[in-house]
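Undergrad: pasting the sequence and the predicted model now:
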Amino acid sequence: MDRSYIPEVATREQWLAARKALLEQEKALTRQRDALNRARRALPMVAVEEDYRFQGPQGEVRLLDLFEGRSQLIVYHFMYHMDRGEGCDGCSCLVDNIGHQSHLHARDTTLVLVSRAPLADLDAFKRRMGWTLPWYSSYGSRFNYDYQATCDETVAPVQYNYRDQAELQRLGLDYHLQGEQPGVSVFLRDGEQVFHTYSCYARGLEMLMSSFHYLDLTPFGRSEGWDGMPDLDGKGLNWTRLHDEYEQAAPAHDCCGHKA
């Protein structure tokens, strides 16, 4: 490891002074985050009129059924690469970070995964990863396209992270123009009526990655080779990997599926 990434040595008194100064910044960020959360909760909602259908363990189900009788539904749009027969590295890392759902259920909330891929493929990958979360297939449905989780201009105008095709191209984000994309969408139900309340994409999803937040506490951070972080001596760990592939050679693609 390049020793330039190792913090300088200080006395306990010097460390405490620097730590207290940082604490003020952390407190300010916490207050900002509270304000942002209030604004997120206050967003207006849109009635879902489309009769979306999904395939699950019990056969065909409606969007309403995904709530499992609760009032709130969080859908993680999981990128599944049918051409590779496996899930996106980044999405898989995020799902690895999801804990027991009892705390969500106690707060009238259900969390599910949805992917545009055959259910049999999803079930096989789910067994490989050792996951138990509910995972539904939206294959053959407009759901992914309508919520910006699949981009294909032959099906619908390209939109990702609230940017259209022209803006994505101008920013050099061509890998968001075609295929599966990561995201999260939130729904609320009032009786039989479902409403869409929130969606976010791209780096907005980092709030769901608890391992990133743990790593952000450390001197080396996420070790991804950007923003002053080391890249772990080129060991191929500068991108997330499937948790059973960290001992293998680095893949030829990053977690979003485009070439590394």
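TA: Received the coordinates, thanks.

Undergrad: for the rest of this, base every contact and every neighbour count on C-alpha atoms.
TA: Fine.

Undergrad: what about L94, neighbour count?
TA: Counted with other C-alpha atoms under 10 Å, residues neighbouring L94 total 21.

Undergrad: put this next to the first one:
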Amino acid sequence: MVEVDPATRLIGSDGPVSLVDVFDGRSQLIAYFQMWHTGKPAAEQCEGCTFSTAHMGELSYLHSRDVTYATFSEGAYEESSRYRDFMGWTMPWYSVPRESVAELVADRHFGILVSYLRDGDRVFETYWTTGRGNEPMAPSYGLLDMTVYGRQEYWEDSPEGWPQRWGSRGGQFRLDGRPTAQWSRIEAGRDDDLGPRSEL
């Protein structure tokens, strides 16, 4: 376990909060660190992070085990939370300001899944993973692994003639130029404009 400063600052819907506050009174926290491409449109946001985060809907099962889940975005709260809203995600969402990146990311990169433990007012990082280690967030892969054609990715050892149409460098999470999960939102008429909102 590595101790982390519990006062590390994040930005949430009500402004600045400390890391220990993100636990929401629970003893454990799982945080997914979502990559963000500042100033880029929704279609150009990280397809892998969108894939992972899109699977995180019902949190009550985690809460019943004294675990909070939150997404920590690399981007500014104002911009990245508009993406969360466009996607229809309801999980707690925070931005990691520049001064907090060194404490929380610690020479790694966004796209990591991290577990924390709170002991009173002290916070410890207990686990982290990235890449394929993030797959527990996305049950779609587990379900695809049970089908006859599997994930249909090029790396799979499939018989001649079986469908293999996806690489493993992000393209498997995109369809027609944008993260796949965005298409149902576009078809439902949601606005994917991440620019500043006008004041009413």
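TA: Looks like it came in fine. Predicted model, so just to flag it, every value in this text is computed and none were measured.

Undergrad: G59 of structure 1 -> structure 2?
TA: Counting by TM-score structural alignment, G59 of structure 1 lines up with G15 in structure 2.

Undergrad: actually G90 of structure 1, sorry about that
TA: Checking with TM-score structural alignment, G90 of structure 1 has G48 as its match.

Undergrad: its match contacts G170, doesn't it?
TA: Yes: shown here, G48 of structure 2 and G170 form a contact pair, counting by C-alpha atoms under 8 Å, at 6.1 Å.

Undergrad: so which of those two has more stuff around it?
TA: Shown here are G48 of structure 2 and G170; by other C-alpha under 10 Å, G48 has more neighbours (22 against 14).

Undergrad: which positions within the helix or strand containing that one qualify as buried?
TA: Assigned by DSSP states H and E, G48 of structure 2 belongs to helix 47-54. Buried residues in helix 47-54 of structure 2, defined by neighbour count with 16 or more other C-alpha atoms under 10 Å: 47-54.

Undergrad: the residue most central in space within structure 1 and F212 of structure 1, how far apart?
TA: Nearest to the mean C-alpha position of structure 1, counting by C-alpha atoms, centre = their mean, stands L205 at 4.4 Å. Per C-alpha to C-alpha, to the nearest Å, L205 of structure 1 is found 11 Å from F212 of structure 1.

Undergrad: tell me the SS of the aligned partner of D121 of structure 1 in structure 2?
TA: In structure 2, the residue paired with D121 of structure 1 is E79, using TM-score structural alignment. Taking DSSP: H, G, I helix; E, B strand; the rest coil as the rule, one finds E79 of structure 2 in the helix state.

Undergrad: cool, the one 10 residues further on as well?
TA: Using three-state DSSP, the secondary structure recorded for W89 of structure 2 is coil.

Undergrad: burial count for the residue mapped onto it from structure 1?
TA: When structure 1 is aligned by TM-score structural alignment, the residue opposite W89 of structure 2 is W131. If you count neighbours by other C-alpha under 10 Å, W131 of structure 1 ends up with 15.

Undergrad: so what's W131 of structure 1 up against?
TA: The neighbours of W131 of structure 1, taking C-alpha atoms under 8 Å, 6 or more residues apart in numbering as the test, are D96.

Undergrad: and it, how far from F125 of structure 1?
TA: 9 Å.

Undergrad: same question, G191 of structure 1
TA: Distance of G191 of structure 1 to F125 of structure 1, given as C-alpha to C-alpha: 34 Å.

Undergrad: look at those two and report which has more neighbours.
TA: More crowded of G191 of structure 1 and F125, by other C-alpha under 10 Å: F125, with 16 against 9.

Undergrad: my read: that one touches E86, true?
TA: Yes: if you go by C-alpha under 8 Å, F125 of structure 1 and E86 touch, sitting 6.3 Å apart.

Undergrad: give me the buried positions along the lengthiest helix in structure 1.
TA: With secondary structure taken from DSSP state H, structure 1 has its longest helix at helix 12-41. Judged by neighbour count (16+ other C-alpha under 10 Å), helix 12-41 of structure 1 contains no buried residues.

Undergrad: what are the ranges of the strands in the stretch 151-260 of structure 1?
TA: Assigned by DSSP state E, counting those that start in this stretch, the strands in the stretch 151-260 of structure 1 fall at 159-160, 163-164, 179-180, 183-190, 193-201.

Undergrad: just those strands: most buried one?
TA: strand 159-160 (a mean of 24; mean count of other C-alpha atoms under 10 Å).

Undergrad: based on its surroundings, how many neighbours for D123 of structure 1?
TA: By the measure other C-alpha under 10 Å, the count of residues near D123 of structure 1 is 17.

Undergrad: now do the contacts for it.
TA: W135.

Undergrad: any idea how far L242 of structure 1 is from it?
TA: Distance from D123 of structure 1 to L242 of structure 1, counting by C-alpha to C-alpha: 16 Å.

Undergrad: next one: S210 of structure 1
TA: S210 of structure 1 sits 16 Å away from L242 of structure 1, taking C-alpha to C-alpha as the criterion.

Undergrad: also S137 of structure 1?
TA: For S137 of structure 1, the distance to L242 of structure 1 - C-alpha to C-alpha - is 21 Å.
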